[in-house]
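>>> Mind folding the following:
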Amino acid sequence: MANTYTQIHIQTVFAVQNRQSLILGQWKEELYKYITGIIQNYDHKVLQINGMPDHIHILFGMRPTQSLSDLMKFVKQDSSKWINQKGFVNRKFSWQAGYGAFSYSKSDVQNVINYIKNQEAHHKTKTFTEEYLQLLKDFEIDFDNRYIFHPIE
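From the prediction side, this is the model:
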């Protein structure tokens, strides 16, 4: 697209099915590299990826050549398949339906990178649900509490 110039920074957040803590330290870096590859294959640029055993945050620069929903479908679908093929989990792995997506200006990018890098420290004081609800409130996103990433009981 000649003469098309964009600067789109998106943070996505998504959880393991049933909010189970299945992403283990011994393979999480390999997972992050795999997800980074998926995103880069669609010509977007990962700026930071990190998470906890039950969820992931990704900050990336997005090109306007693909919808966010299509990209997230491919990221979740392909990474689930990869995790299952690798046998990292002793049962079928899947991501919970849905995701959060939040856009940032260039001036906010470094703060978001630092926030994502420090997930482990951050979650010593705040649960994932608290964190996610705070993001939704900060971005003034209307939500239905029935569809927040709750564990299935």
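
>>> Every contact and neighbour count from this point should use C-alpha atoms.
Will do.

>>> now the helices for the chain?
Here the chain has its helices, by DSSP state H, at 25-41, 68-86, 109-117, 119-122, 128-138.

>>> The ones you listed: which one's closest to residue 19?
Closest of the helices of the chain to residue 19 is helix 128-138, at 9.4 Å (criterion: Cα to Cα).

>>> Kindly spell out which helices and strands sit in contact with the closest one.
Counting contacts by 3 or more Cα pairs under 8 Å, 6 or more residues apart in numbering; DSSP states H and E, helix 128-138 is packed against no other helix or strand.

>>> Sort out which residues of that helix are buried, please.
128, 132-133, 135 (16 or more other Cα atoms under 10 Å).

>>> Could you save those as a markdown table and add columns showing distance to residue 81?
Converted to a markdown table, the buried residues of helix 128-138 look like this (distance: Cα to Cα, whole Å):
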| residue | distance to residue 81 |
| --- | --- |
| 128 | 24 |
| 132 | 26 |
| 133 | 29 |
| 135 | 29 |
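
>>> one more, for comparison:
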Amino acid sequence: MDKSVYDTRENDLTYGRGYVYSIQYHIVWCTKYRKAVLRHGIDDDLKAYLMQIAADYDFSIQAMEVMPDHVHLLISCKPQFCPSNMIKILKGNTARWMFIHHPELKSSLCGGHLWNPSYCIVTVSDRTKEMVEQYIHSQKAKS
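Down below sits the predicted model:
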């Protein structure tokens, strides 16, 4: 398996205090104006930081790929997470961190914004989880 792709499989069911759940989302968001700025090591830095955010906020990234102009994540989270809040956390924290650690990005993006304000989020069932993982892992091969 390609070492640049993160895959942290766990049991499909998670047990909380008084509840059992299996919630996964396929999340995709793009850079502002689809500028291809997530390359030359920036993509690897972004992956590492996304894993750190996941650990800090206690959710799991089960598959991830960073393309030059967009990000794919398969996330497993607790039922208490509001998906729109999770997106704000991911996009807001990564933009701030990327501009601090890669200040050259700000000059290559018009208006100084890293991410497009929109995103795509799709719920993933147990039946489609493997298909989504394969799709995310195959993204680099397609480009």
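
>>> And the TM-score between them?
Remark: TM-score between the superposed chains equals 0.79 [TM-score structural alignment, normalised by the length of structure 2]; 123 aligned residues with a Cα RMSD of 1.6 Å.

>>> still on that earlier bit, any idea which of the helices of structure 1 gets closest to residue 18 of structure 1?
Across the helices of structure 1, residue 18 of structure 1 has its closest neighbour in helix 128-138 (12.6 Å, Cα to Cα).

>>> So what's the gap between that closest one and the chain middle?
Using Cα atoms, centre = their mean, to the nearest Å, the mean C-alpha position of helix 128-138 of structure 1 is found 14 Å from that of the whole chain.

>>> so it matches what in structure 2?
Under TM-score structural alignment, there is no match for helix 128-138 of structure 1 anywhere in structure 2.

>>> Stretch 20-37 of structure 1 now?
Alignment of stretch 20-37 of structure 1 against structure 2: residues 35-52, by TM-score structural alignment.

>>> buried sites along the matching stretch?
Neighbour-count burial for stretch 35-52 of structure 2 [16+ other Cα under 10 Å]: 35, 37-38, 42-47, 49-50.

>>> What of stretch 75-82 of structure 1?
75-76, 79-80, 82.

>>> counterpart of that stretch in structure 2, which residues?
Here stretch 75-82 of structure 1 aligns to structure 2 at residues 90-97, judged by TM-score structural alignment.

>>> That stretch vs structure 1, average distance?
Overlaying structure 1 shows stretch 90-97 of structure 2 at a mean distance of 0.5 Å from the equivalent residues (mean Cα distance after the TM-score superposition for structure 1).

>>> how far away is residue 132 of structure 1 from residue 100 of structure 1?
Separation of residue 132 of structure 1 from residue 100 of structure 1 (Cα to Cα, to the nearest Å) stands at 8 Å.

>>> what about the residue mapped onto residue 71 of structure 2 from structure 1, neighbour count?
Using TM-score structural alignment, the equivalent of residue 71 of structure 2 in structure 1 is residue 56. Residues within reach of residue 56 of structure 1, counting by other Cα atoms under 10 Å, total 19.
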